[in-house]
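In: okay, here's the prediction I keep looking at, along with the sequence it came from:
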Amino acid sequence: MKLLIKSATIIDPSSPFHNKKQDLLIENGKVSKISKLIENPNKYKEIELENLHISQGWFDTSVCFGEPGFEERETIENGLNTAAKSGFTDVAVNANTYPVADNKSAIEFIKNKGNNSATFLHPIGSLTKNAKSEDLAELFDMQNSGAIAFSDYNKPIANANLLKIALQYVQNFDALVFSFPQDNSIAGDGLVNEQINSTKLGLKGIPSLAEEMQITRDLFLLEYTGGKLHIPTISTAKSVKLIKQAKKNGLNVTCSVAAHHLVLTDDELVSFDANTKVLPPLRTLKDVKALIKGVNDGVIDIITSDHNPIDVEHKKVEYSAAKFGTIGLESLFGALNKVLPLETLITCLTTKPKNRFGIKNISINEGEKANFTLFNPDSKAIFTKDCILSSSKNSVFLNKKMNGKVYGIIANNKVVL
């Protein structure tokens, strides 16, 4: 790959060129020169785009692709293409496949399917066998085969002793355990946030208490066992407080928030559109404000799309029968660029998640590999079905205003624009 990027504003606090508009010369997959003006006597291919900004490649820590088992929702090939065009050079893929990715062979299958893509695929192994929360899966073998963490996607570990044993066991090989923050004995068969809107609309509620009780339990377990815990997609104001205090107490805990929980509230439910049915559910404006503050204060470490394609047969049904989940890769940047400072958003998509998951940060500098996301932070648009690249179209952001446009990525010696 021989390429010249013209007039790009570099957003990378680790780079000596941070906040500077520069030309970048890329040869054989590496940045050979960065300068205010680079001539092109060899007539390399040039990339010159409106208001071009580049950052380190973005990493999404919670992505679902249907393959194997649910290819009608999304294949790995199309999912990785969608991720690349949405700005992601790395994605962590959840184990909610059929069969569940709970063993070495399943991890190797998923990883091999991602070979030769511009976007790097990092499998997450199921924490328990068949994600049934009964027995631990083959964690050590899966890590040796490429799993970067362990999670029963969107399924809480009801058995506290099982999570305790998991946190103790994985310390032998320094692995990261996820624990989904929901107590199902409290959540029951709830569909949406338990609040005024759920009462008005006659929809069964999931109280904030269900999330906060589970987080409290998990933090007590972590304090007892040690180890590394990640709490994905928190959604309430009190959850932020609980994790903030745990970090002050020295616990090795991180958390993430899904993009839709930073932007949308349960006021969206009035449409009875099943695309608004997500887990955890959309909460109140008070929660949204607390989550944004949590990101800005550094309590919340990671932002994810929580991309979860669901086929039309499981979304175009009555609300109670619809599956939880929304796609989010294509909309993440445009939705969040209007509620968070640009540098904060980029940090929560690059250095923070990569540090937690043990993925190397590649600074934008001469001599380093070309691993970039290309975007325009000032573009305005409406997110329509034409913007969706996923096989499934279940987006909670349909017809919402977007602030920012992603051009694509340069990674793995490939250009996807």
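Out: That came in fine, so what should we check first?
In: C-alpha only now, for contacts and for neighbours.
Out: OK.
In: are we agreed that N355 is in a strand?
Out: No. The assignment for N355 by DSSP: H, G, I helix; E, B strand; the rest coil gives helix, which leaves it out of any strand.
In: need the single longest helix in the protein, by residues.
Out: helix 208-225 (DSSP state H).
In: buried sites along that helix?
Out: Applying a neighbour-count criterion of 16 or more other CA atoms under 10 Å, one finds 208-216, 218-219, 221-222, 225 buried in helix 208-225.
In: before we go on, here's another structure to hold up against the first:
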Amino acid sequence: MNILLKSAKIVCPENKALHLKKRDILVKKGIIEKIAASIETPSGVKTIERKNLHVSLGWFDSSISFGEPGFEERETIDNGLDVASRSGFTDVILNPNTNPLPDSSSDIVFLKERANGNSTNLYPLGSLTINSEGNDLAELFDMKNSGAVAFYDFKKQISNPNLLKIALLYAQNFDGLVFSYPQDGQIKGKGIVHEGDVSTMLGLKGIPAMAEELQIVRDLFILEYTGGKLHIPTISTANSVKLIANAKKNGLDISCSVAIHNLIYTDENLKEFDTNYKVMPPLRTKSDCKALIKGLKDGVIDFVTSDHMPIDIEDKRVEFDNAVNGTIGLESAFGSLNQTFDLEDTIALLTKGRERFGLETPILKEGAKACLTLFEPNSEAVFNMEHIHSTSKNSMFLGFLLRGQVYGVVNNNQILI
């Protein structure tokens, strides 16, 4: 692949010499050969020109769900990675919520082999426990050696505190990262939305914010006792931000993420009983949204995620109580973040997080491997079905005004634009 990106404005605060400068970028055989104010197009090189073209390091998402194996009607790995590339993501972490669940080294190898040859890299998570049943630890060391970047029983609480203690102690032997989903199942009970005025008005069973916060308090006490590396995915409450901020001040090796939709939408959006708004953790309150945004700006929350979860129409077009949780989010991630933060903060949020998973962070300079996202930050458009490339169409962002447009990616000696 030999291409020349013409008049691209570079958004890369890590490289002060190039940040916010317009440059031509010559890429040959997947390597950035030259960056200059003007480059003549060499023979055999394809020129890429786009309106208001911007370039950044490739974007990263720490929580993606597809369907393969077992739920291919929702999303195959190939189509999912194509969607990720079209949405600007060069690297994604795949959640363990397939059938069968990836709880052995052979499962991890299968996922990695299925993802080979795509312009977006896929890094699988392994199940923390066998079949994610919460009883016995899975083959963590073997899965790590086969390419699993962390361990997670996807959106399932670790009910047994001793199991989390053992997992954190054991994983230290190979620098493993352990996930713990922040929700106490007993307090959650049969709740399906945030517990508050809206749930009462709609007659829907609520999930108290305390269900998340108590689980986090427990996990932080265990982490303080054991040491190790703990990640708490997709927090959703203001008090969760405070708890994690205090833990970081005390020197604990803790990280956390937040789903983009939990920054933007609140439980007020549930009033039409649209099942696309049924997610887990649930949409909370406006004050929670403000606290989560502040937590990102302050660095307490380590990174954002689309929490992309395709769900087929049969599981969404049912009564609200019976609908499956989840919304797709890859295609709307950039445009919605860019409406919430300024451009530089948006790109910073989309490019950070790889180090936590032991992944190499790309560099934008001559001689480096080309891992780039191409986009335009200023245009506005209402998100609709035409913008969805996922097999499943369950997006809560339908009808939302997005700012900016993704052109594609340059990665793995490929270009998708």
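Out: Alright, I've got the coordinates. Just so we're clear, the structure is a prediction, and the values are computed from it rather than from any experiment.
In: what value does the TM-score take for this pair?
Out: Once the chains are laid over each other, their TM-score by TM-score structural alignment, normalised by the length of the first structure reads 0.99; 416 aligned residues with a CA RMSD of 0.8 Å.
In: if we can go back for a sec, and the longest helix of the first structure, what does it pack onto?
Out: If you count contacts as 3 or more CA pairs under 8 Å, 6 or more residues apart in numbering; DSSP states H and E, helix 208-225 of the first structure packs onto helix 160-169, helix 184-187, strand 228-231, helix 237-248.
In: now the next helix or strand after the longest one, how far from the centre of its chain.
Out: The element immediately downstream of helix 237-248 of the first structure (helix or strand, assigned by DSSP states H and E) is strand 253-258. Between the mean C-alpha location of strand 253-258 of the first structure and the chain-wide mean there is a distance of 10 Å, by CA atoms, centre = their mean, to the nearest Å.
In: cool, stretch 333-351 of the second structure as well?
Out: A distance of 13 Å separates the C-alpha centroid of stretch 333-351 of the second structure from that of its chain, computed with CA atoms, centre = their mean.
In: closest to the centroid, which residue in the first structure?
Out: T304 (2.6 Å; CA atoms, centre = their mean).
In: name the nearest residue to it, sequence neighbours excluded.
Out: A258 (4.9 Å; CA to CA, 6 or more residues apart in numbering).
In: tell me the contacts of the one you found?
Out: 233-234, 303-306 (CA atoms under 8 Å, 6 or more residues apart in numbering).
In: can you tell me the closest non-neighbouring residue to N159 of the first structure?
Out: S133 (7.2 Å).
In: can you classify the closest residue to L202 of the second structure other than its chain neighbours as helix, strand or coil?
Out: Across the structure, with CA to CA, 6+ apart as the measure, the residue nearest L202 of the second structure apart from its sequence neighbours is K271 (7.1 Å). Assigned state for K271 of the second structure: helix (three-state reduction, three-state DSSP).
In: which ones are touching the residue nearest to N159 of the first structure?
Out: Counted by CA under 8 Å, 6+ apart, S133 of the first structure has contacts 127, 152, 156-159, 162.
In: who's in contact with L251 of the first structure?
Out: 222-223, 226.
In: please repeat the previous calculation with a cut-off of 7 Å.
Out: The neighbours of L251 of the first structure, taking CA atoms under 7 Å, 6 or more residues apart in numbering as the test, are E223.
In: the residue lying farthest from the centre of the second structure and K28 of the second structure: what is the separation?
Out: Relative to the average C-alpha location in the second structure, and by CA atoms, centre = their mean, no residue lies farther out than S43, which sits at 39.2 Å. Here the distance between S43 of the second structure and K28 of the second structure works out to 12 Å (CA to CA, to the nearest Å).
In: just give the nearest non-adjacent residue to L264 of the first structure, would you?
Out: Here the residue nearest L264 of the first structure, using CA to CA, 6+ apart, is L282, at 6.7 Å.
In: what about stretch 109-119 of the first structure, how long is it end to end?
Out: Start-to-end span of stretch 109-119 of the first structure (CA to CA) is 17 Å.
In: before we move on, the earlier item: what's the closest of the helices and strands packed on helix 208-225 of the first structure to L3 of the first structure?
Out: strand 228-231 (38.6 Å; CA to CA).
In: which residues touch that closest one?
Out: Surrounding strand 228-231 of the first structure, the residues in contact under the criterion CA under 7 Å, 6+ apart are 176-181, 252-256.
In: out of these, which one sits closest to T265 of the first structure?
Out: Sorting the contacts of strand 228-231 of the first structure by distance to T265 of the first structure puts S256 at the head of the list, at 17.6 Å, by CA to CA.
In: run a quick check on that closest one versus I303, I expect a contact.
Out: Yes. Counting by CA atoms under 7 Å, I303 is a contact partner of S256 of the first structure at 5.5 Å.
In: more crowded one of these two?
Out: Set S256 of the first structure next to I303 and count neighbours by other CA atoms under 10 Å: I303 wins out with 29 against 24.
In: where does the more buried one sit: helix, strand or coil?
Out: What three-state DSSP gives for I303 of the first structure is strand.
In: quick one, what contacts D12 of the first structure?
Out: Shown in contact with D12 of the first structure (CA under 7 Å, 6+ apart): 18, 55-56, 364.
In: let's have those residues in a markdown table, adding neighbour count, distance to K286 of the first structure and secondary structure.
Out: Formatted as a markdown table, those follow (neighbours: other CA atoms under 10 Å; distance: CA to CA, whole Å; DSSP: H, G, I helix; E, B strand; the rest coil):
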| residue | neighbour count | distance to K286 of the first structure | secondary structure |
| --- | --- | --- | --- |
| H18 | 16 | 34 | coil |
| S55 | 28 | 31 | strand |
| Q56 | 30 | 32 | strand |
| I364 | 27 | 38 | coil |
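In: let's have those in JSON lines, adding distance to T9 of the first structure.
Out: Converted to JSON lines, these look like this (distance: CA to CA, whole Å):
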{"residue": "H18", "distance to T9 of the first structure": "8"}
{"residue": "S55", "distance to T9 of the first structure": "9"}
{"residue": "Q56", "distance to T9 of the first structure": "12"}
{"residue": "I364", "distance to T9 of the first structure": "11"}
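In: which members of those residues are the farthest-apart pair?
Out: Pairwise distances across these peak at 11.1 Å for H18 and Q56 (criterion: CA to CA).
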